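Dropping a prediction and its sequence here:
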Amino acid sequence: MTAELVRGQNHPLPQARLEVRVSAGTPIVAGATLGDEQGKVRGVEWVAHPGAPTLPGLEVSKQAAADHRLAFDLDALPGTVHRVHVLLALPTGGGGPARFGAVAAPFVAVTGLDGAEIASYTITGLNAESAVVALELYRRQDAWKVRAVGQGYAGGLAELFADQGLPQAQQLAAGINEAVAQGLARSVAAPPRLPDGERTPPAASAPGSDQTHARPVSQGAAQVAADHVQPHQGTPGRPQPGSPYDGAGPQSGAAPQPDHAAGRSVPQEGHPGAPVRPDSAAARPATPGAGGPIDYSHPARQNVAPPPPPPPAAPGHSAQPVAGDATGWTMEERLYNQVWGMFEDLARATAAYRSAVDFADSRREQELDKALSDPRSRIGGQGDAVREAAQAKHAQLVDQARAALDRDLAQLMAESDVVEPALPPAYARWDNPVWHGYRVPMETPMAVRLGDLHLPESEGLRIPMLVRLPLERGLWIDSGRAGSRDGSLADADELRRLAMDTAVAHAARLLAVHPAGEFTVHVIDPAGSGASALAPLTQSGVLADPPAVGAAGVADMLARLIQRVDLVQMAVRGGAADSLPPDLDTAEQLLIVNDFPHGFDDRAVTQLRYLADEGPAVGVHLMMVADREDAAAYGPLLDPLWRSLLRLTPVPDEHLADPWVGHAWTYEPVTVPPGSQVLHQVLAHIAAARRAWNR
């Protein structure tokens, strides 16, 4: 089944030899770049384009065309290559459209060599852009995936290549345009529109059309293409499910063609197994003697106009946002993908604004340096006039960038306003009314909310921080002063209390999103300093056993959990899961450790490190409430432990970065509103379900 991707979504690639098919309805240029694991760009010789169409493991079209087939052999790529970006651009100087906003939304599909679609993406939301990064094929743990990018550039290929760090961006873009101009007359033109609104089908082998299957070339040296994707100047927007695609009509031939409106393949008329319309040529008599005149129309041409697209938004207004407006099998999965898309959109919109401000600053400095380099221009009022003009231009550019950002933020805020109330308990804040109707779930969700994220330019917009389940890493609630924006003014005791309250809220949420009996919480509190914060857990009876105190309690708790890890590991490796002791708790385990390293000797520290490393794979997870400075005496011995944990803070802190442009995101924990009883009510439901399950 084809995966219909939205911007930012990824999908695994099941095979190494692939094609990327592009349909645009107008002649466009297709290309690709290679990148290493760090996104290092090393030269124009690692860019595949019409003037140089082959690189190790891939081949692109040699000219502009309305349809392309780009061939990839991922196994033939050099080992240093970890990313491949598929680029699309409108040719310049040919009298065609100058921006993607004036043409049909390009449609790209990743297929096998047999034509079966693996993933598809309709690139919507483009306006003034004339070049776009359509897809990214990337290597992750020896497996390849595809990600829908849709990153546009108003400055065309020159801006795109410059954004990828190529110093010869202008020269490369000019060379590509020259190569395209030489072959533009042979390119496949956009099919003309008929009076009834349909398009004529392009010929299967138009003269000069670049429709043959490209062949991957042998392996050789190649590296490049920056990983960081800088923003475009348009509004960040993800494709809406069911967006109309005004592309070329179906081609003749046996292979199914993409249904661009839905992003999936459908059989065409004349193809075995395809439905036959009553008004099609296949359903009409073939000869006059059979009861009617001969019909010379192409058997694959549609004889009726396509259904009208949904009504557009009112001028000057964005489409009304809808909760769950993303791909997925369930509403939970659609909401997860939508939240992820909002996160990426905010990252890219902010990057666009910051990039525009940096450009304005750089331009102002260049103009001032150029104008004032001559000492004569500094005399009299000429220098002042130059400074005022440069400053006015700078202010104009910054204001334009801020206006674009504000427009994007308004769209995201409107989307957040409809998404937040629709979130299920696993994704919702504690003040969401969904918790008032809470019931212990029957299935574990795909993710859980551990906080909110925002950027300085968008203080009012909070993006849920969703972490996939089961947890792949332990959690570290940083109780140190370094865990706050202004650690010098933070009270140490207050931070420790807040850190423990945060840990209890996270533990309660993890308990709440798991079915009864499938998640168990243990606590190590050597000095008993967390008794007050732990009261909701201890008093409700949701803990598997009382908190472990003292050195003996620490040793006993660690020994029991390590024994569980060892038994499950042996059973899994030996394929003998049935041999586990009948009294072994097979539920997911969470160990909360307070005030580390107090109460831990060297042996206990080693055991804790073992749990952090080996536990997650067999369902034993760690949540540490600790100040790293308290463990400074261990030196670098504990560095691997801290790195293995996801650091969270009890107060807002800028310590998380996104994978696209590396913004420093401000993390805020999801806390229970003061005076609210929602936590106690939820824990009471969990305790009752546990008692019923144990009976």
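Right, received. Where do you want to start? Computed from a predicted structure; not experimentally measured.

Could you use CA atoms for every contact and neighbour count after this?
OK.

ok, then the element right after the helix ranked longest in the chain?
With secondary structure taken from DSSP state H, the chain has its longest helix at helix 331-372. Note on helix 331-372: by DSSP states H and E, the next helix or strand toward the C-terminus is helix 382-419.

following that next one, which helix or strand comes up?
Counting by DSSP H and E, the next helix or strand C-terminal to helix 382-419 is strand 447-454.

Show the secondary-structure elements that that following strand is packed against.
Here strand 447-454 touches strand 463-468, helix 492-513, strand 664-668, going by 3 or more CA pairs under 8 Å, 6 or more residues apart in numbering; DSSP states H and E.

Could you check how far that strand is from the centre of its chain?
On the basis of CA atoms, centre = their mean, to the nearest Å, strand 447-454 sits 15 Å off its chain's mean C-alpha point.

how far off helix 331-372 does it point, in degrees?
Going by axes from the mean of the first three to the mean of the last three CA atoms, to 10 degrees, strand 447-454 is angled at 20 degrees with respect to helix 331-372.

Mind listing what's buried along strand 447-454?
Neighbour-count burial for strand 447-454 flags 447-454 (criterion: 16 or more other CA atoms under 10 Å).

ok, now stretch 568-576?
Neighbour-count burial for stretch 568-576 flags 568-569 (criterion: 16+ other CA under 10 Å).

what does that stretch contact?
Contact partners of stretch 568-576, identified using CA atoms under 8 Å, 6 or more residues apart in numbering, comprise 577-580, 618.

Closest one of those to F161?
Closest approach to F161 among those (CA to CA): V618, at 45.1 Å.

Tell me how many other residues crowd that closest one.
V618 sits with 18 neighbouring residues when counted by other CA atoms under 10 Å.

still on that earlier bit, tabulate the contacts of stretch 568-576 (CSV), appending secondary structure and distance to A535.
Shown next, in CSV, are the contacts of stretch 568-576 (DSSP: H, G, I helix; E, B strand; the rest coil; distance: CA to CA, whole Å):
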residue, secondary structure, distance to A535
A577, helix, 36
D578, helix, 37
S579, helix, 37
L580, coil, 33
V618, helix, 29
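
Which secondary structure elements does the longest helix of the chain sit against?
helix 382-419, strand 463-468.

Using JSON lines, lay out the helices and strands packed on strand 447-454 together with distance to L346.
Shown next, in JSON lines, are the helices and strands packed on strand 447-454 (distance: least, CA to CA, whole Å):
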{"stretch": "strand 463-468", "distance to L346": "9"}
{"stretch": "helix 492-513", "distance to L346": "26"}
{"stretch": "strand 664-668", "distance to L346": "11"}
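
any chance of those in a markdown table, plus mean neighbour count and distance to L558?
As requested, the helices and strands packed on strand 447-454 are exported to a markdown table (neighbours: other CA atoms under 10 Å; distance: least, CA to CA, whole Å):
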| stretch | mean neighbour count | distance to L558 |
| --- | --- | --- |
| strand 463-468 | 19 | 26 |
| helix 492-513 | 21 | 19 |
| strand 664-668 | 20 | 31 |
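
hold the first one in mind and look at this next one:
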Amino acid sequence: MTAELVRGQNHPLPQTRLEIRVSAGHPVVACATCSDPHGAVRDEWIAHPGAPTMPGIEVSRRATEAPRFTVDLDAVPEAVHQVNVLLALPQGAGGPAHFGATAAPFVVVTGQDDAELASFTITGLDAETALVAVELYRRQGAWKVRAVGQGYAGGLAELLADQGLRKARETATAVQETVAVRIPRAEPAQLRTSAADGAYTRPATPRPNPTPGSNQAPGSNQTPGPNQTAGPDATLAPGPDATLRDGLSAAGAASSQPTPTPDAPQPPGGPINYAHPRRQSVAPPSPPPAAAPARPGQPAPPVAGDATGWSMEERLYNQVWGMFEDLARSVAAYRSAVDFAESRLDQELDQVLSDPRSRIGGTGDAAREAARAKCEELTDRARQSLDRDLAQLTAESEVVEPALPPAFARWDNPAWHAYRVPMEVPMALRLGDLQLPESPELRIPFLVRLPLERGLWVDSGRSGSEAAIVLDEAQLRRLALDCAVAHAARLLAVYPPGEFTVHVIDPAGTAAPSLAPLVGSGALAGPPAAGAQGVSDTLAKLTQRVDLVTMAVRGGAADSLPPDLDTAEQLLIVNDFPHGFDDRAVTQLRYLADEGPAVGVHLLMVADREDASAYGPVLDPLWRSLLRITPVPDDHLADPWVRHAWTYEPLTVPPDSAVLRQVLDQVVAARRSWRR
């Protein structure tokens, strides 16, 4: 049975020798690119009419109304992680100016026996002249197909440039020149399989897509990038190097693209580079082979660390982001299918009511019952597909979670009880968990890259979530400060001795109970700063450090820094902002938020934005520059693919557990030994 995919949905491929056939009703140019696990496309990893073959892939040699792609996935280079099927309109051919002016392209994937495996109708196109139709990608040692439908108004050149091809414009020009003299005058639009001759005849009407453009910004058919914001007030970014943002950003980004993490909208002045400083630009070794399937035709049992990467840590990191993306797209496909079923039900009921003859007797009742039964059938099929994906992801989560290192693990993970102070900084740090309402029991680790690219803001106000509304103001502020202390402890714990320093500003001195683990263990650089003078002195010291290091870096004179300067990463916890802050202190705080991360000075704000409303819009850049997290579950984060509202759940130390104090004691002991 053919799987009719909607945008974002994936489907397993039981065969590796495939044919991909397209029906567009007008000439289109067929191209294919390959990318490594980081999304990078090499110069030789492209097949197009001017160079129609590469290992394992062959495309049509001319612009045609029914182009074909022949794919042998066993023959593609071992470093290839993904095969992208591209379509573009030929230039100057007298055909349609953009895909929105034509019938929706229809794509079908067939196996070696010519049986249809999956199909996809690419609706919702408008001004696009090139698009990524589908992608074939490796997942847990097997191949899958995903319906993409991502369009580009800038044509083939923009598409190839977005995939990281160095000579994108030159390649696109060469392709268009090649097909310009080969465009046929007419060719029957063919697409559905005929049992007699294997020919493909296009359906009379395009297949409906439950959610045309459902994963795209309004007016565009291009998947939003991680630096764009829409929907919820944070955006989860894609790929191993992405960062979730407040407005949110999780798996497998190209080395030239940002990595995934949930975050807030970007501050003015250009996008943040999420590339990890130790990240290699060449492809990492292939992952270990996955375990053999339990039964023929069944997916291989999940294995912790089966993603690509140079180390087990990087493999686990990439695997977590792969799980995040798979869950986002599977739920998107389910929601799209349900919306389509309900929309179809409404249309059929309207048709019944619009016909006076159906209102008399049992004809109308039978039609309504049939429409509702069809809606339930479509919804049940969508739920079965979702449940299949959720079961696979749940099994993978159960394998991955116990294998995570301390930096990626929850506080109740045995890894923390066996904790030892590390000798190098990990790739990322876990700040909490992410979940969707369709699968509340399946939690995806929320990882942010290290060193931090932006500060953190623990929102102590009533964010609107049900969990926040039922708490009084004092409880919420206490939880927010406890959350900040736990995050600071994790940061101290994952850095080598002497490479991370924590300062605290507590103007009114109200944070003593929550700060007890940091103060009692001696993990702080000094006593919490209190009063107006304490606030002024601490901010002046850190501002001076940012100035000195910035000038030294820009002037290439790092050796000229004062010998007593603390070169460790600095974290400033600010409690109860803006109480106790004058205009000068507010300006210094904004300066630290903007310039500090580049030279190793980070903010961890505990604040209610409403309390600072008296400053007006002057503080808006401050909030936008910080990653907003909450002390209680809240659905303020969004992924960059389909913009789901993800519920963020903070990490909490188990009740009556001494793990936090034990970890801090080890950190302090290691620091003392290092200084001797």
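On my side now, so go ahead. The structure presented is a predicted model; accordingly, all values stated were derived computationally and were not measured.

Can you give me the TM-score here?
Taking TM-score structural alignment, normalised by the length of structure 2 as the basis, the two superposed chains have a TM-score of 0.66; 497 aligned residues with a CA RMSD of 4.4 Å.

that older thread, just so I know, which of the helices and strands packed on strand 447-454 of structure 1 lies nearest L13 of structure 1?
Set against L13 of structure 1 and scored by CA to CA, those come closest in strand 463-468, at 20.7 Å.

which residues are contacting the closest one?
Outside strand 463-468 of structure 1, the residues within contact range by CA under 8 Å, 6+ apart are 336, 339, 342-343, 416, 427, 446-454.

And it against structure 2, how far off on average?
Mean deviation of strand 463-468 of structure 1 relative to structure 2 after superposition (mean CA distance after the TM-score superposition for structure 1): 0.2 Å.

what stretch of structure 2 does that strand fall on?
Using TM-score structural alignment, strand 463-468 of structure 1 lines up with residues 444-449 of structure 2.

E668 of structure 1 maps to what in structure 2?
Using TM-score structural alignment, the partner of E668 of structure 1 in structure 2 is E649.

which residues touch the nearest residue to that match once chain neighbours are set aside?
Excluding its sequence neighbours, the residue lying closest to E649 of structure 2 (CA to CA, 6 or more residues apart in numbering) is P633, at 4.5 Å. Residues near P633 of structure 2 by CA under 8 Å, 6+ apart: 465, 467, 647-650.

corresponding residue for P633 of structure 2 in structure 1?
Under the alignment defined by TM-score structural alignment, P633 of structure 2 corresponds to P652 in structure 1.

Could you do V400 of structure 2 as well?
Residue pairing (TM-score structural alignment): V400 of structure 2 is matched to V419 of structure 1.

The nearest residue to that match once chain neighbours are set aside - how many residues pack around it?
Once flanking residues are discounted, V419 of structure 1 sits nearest to A323: 4.8 Å by CA to CA, 6+ apart. A323 of structure 1 has 19 neighbouring residues, counting by other CA under 10 Å.

quick revisit: what's the angle from the longest helix of structure 1 to strand 463-468?
Orientation of helix 331-372 of structure 1 against strand 463-468 (the same axes, to 10 degrees) gives an angle of 130 degrees.

Helix 331-372 of structure 1 vs structure 2, average offset?
Comparing helix 331-372 of structure 1 with its match in structure 2 after superposition yields a mean distance of 0.6 Å (mean CA distance after the TM-score superposition for structure 1).

quick one: that helix aligns where in structure 2?
Per TM-score structural alignment, the counterpart of helix 331-372 of structure 1 in structure 2 is residues 312-353.

and if you look at stretch 383-391 of structure 1?
Using TM-score structural alignment, stretch 383-391 of structure 1 corresponds to residues 364-372 of structure 2.

residues touching Y334 of structure 2, list them.
Neighbouring residues of Y334 of structure 2 by CA under 8 Å, 6+ apart: 382-383, 385-386.

repeat for Q190 of structure 2
Counting by CA under 8 Å, 6+ apart, Q190 of structure 2 makes contact with 23, 66, 199-202.

L327 of structure 2 too?
Applying CA under 8 Å, 6+ apart, the residues near L327 of structure 2 are 389-390, 393.

run the last query once more with 10 Å
By CA atoms under 10 Å, 6 or more residues apart in numbering, the residues touching L327 of structure 2 are 321, 333, 386, 389-390, 393, 435-436, 438-439, 442, 444.

Out of the helices and strands packed on strand 447-454 of structure 1, the one nearest D627 of structure 1 is which?
helix 492-513 (8.5 Å).

Have a look at how far, on average, the closest one is from structure 2.
Following the fit onto structure 2, the mean deviation recorded for helix 492-513 of structure 1 is 0.3 Å by mean CA distance after the TM-score superposition for structure 1.

Now do that helix: which range of structure 2 does it align onto?
Under the alignment (TM-score structural alignment), helix 492-513 of structure 1 falls on residues 473-494 in structure 2.

T33 of structure 1 - that's part of a strand, no?
Yes - secondary structure of T33 of structure 1 (DSSP: H, G, I helix; E, B strand; the rest coil): part of a strand.

Looking for the alignment partner of it in structure 2.
Aligned partner of T33 of structure 1 by TM-score structural alignment: none.

What of P616 of structure 1?
Under the alignment (TM-score structural alignment), P616 of structure 1 maps onto P597 of structure 2.

Equivalent analysis for D602 of structure 1, please.
Residue correspondence to structure 2 (TM-score structural alignment): D602 of structure 1 is matched to D583.

From what I see, its match and Y615 are in contact.
Yes - using CA atoms under 10 Å, D583 of structure 2 makes contact with Y615 at a distance of 9.2 Å.

so what's whichever residue in structure 1 pairs up with V659 of structure 2 up against?
Using TM-score structural alignment, the equivalent of V659 of structure 2 in structure 1 is V678. V678 of structure 1 makes contact with 430-433, 435-436, 438, 672, 684 under the criterion CA under 10 Å, 6+ apart.

okay, the residues you listed in a markdown table with distance to S23 of structure 1 next?
A markdown table is the format used below for the contacts of V678 of structure 1 (distance: CA to CA, whole Å):
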| residue | distance to S23 of structure 1 |
| --- | --- |
| W430 | 46 |
| D431 | 46 |
| N432 | 44 |
| P433 | 46 |
| W435 | 46 |
| H436 | 49 |
| Y438 | 47 |
| V672 | 50 |
| A684 | 56 |
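
and G480 of structure 1, how many neighbours?
23.

Excluding sequence neighbours, find me the nearest residue to it.
Nearest non-adjacent residue to G480 of structure 1 (CA to CA, 6+ apart): D627, at 4.4 Å.

After alignment, which residue of structure 2 pairs with the one you found?
Using TM-score structural alignment, the equivalent of D627 of structure 1 in structure 2 is D608.

is it true that its match touches A474?
No - D608 of structure 2 is beyond contact range of A474, at 12.0 Å (criterion: CA under 10 Å).
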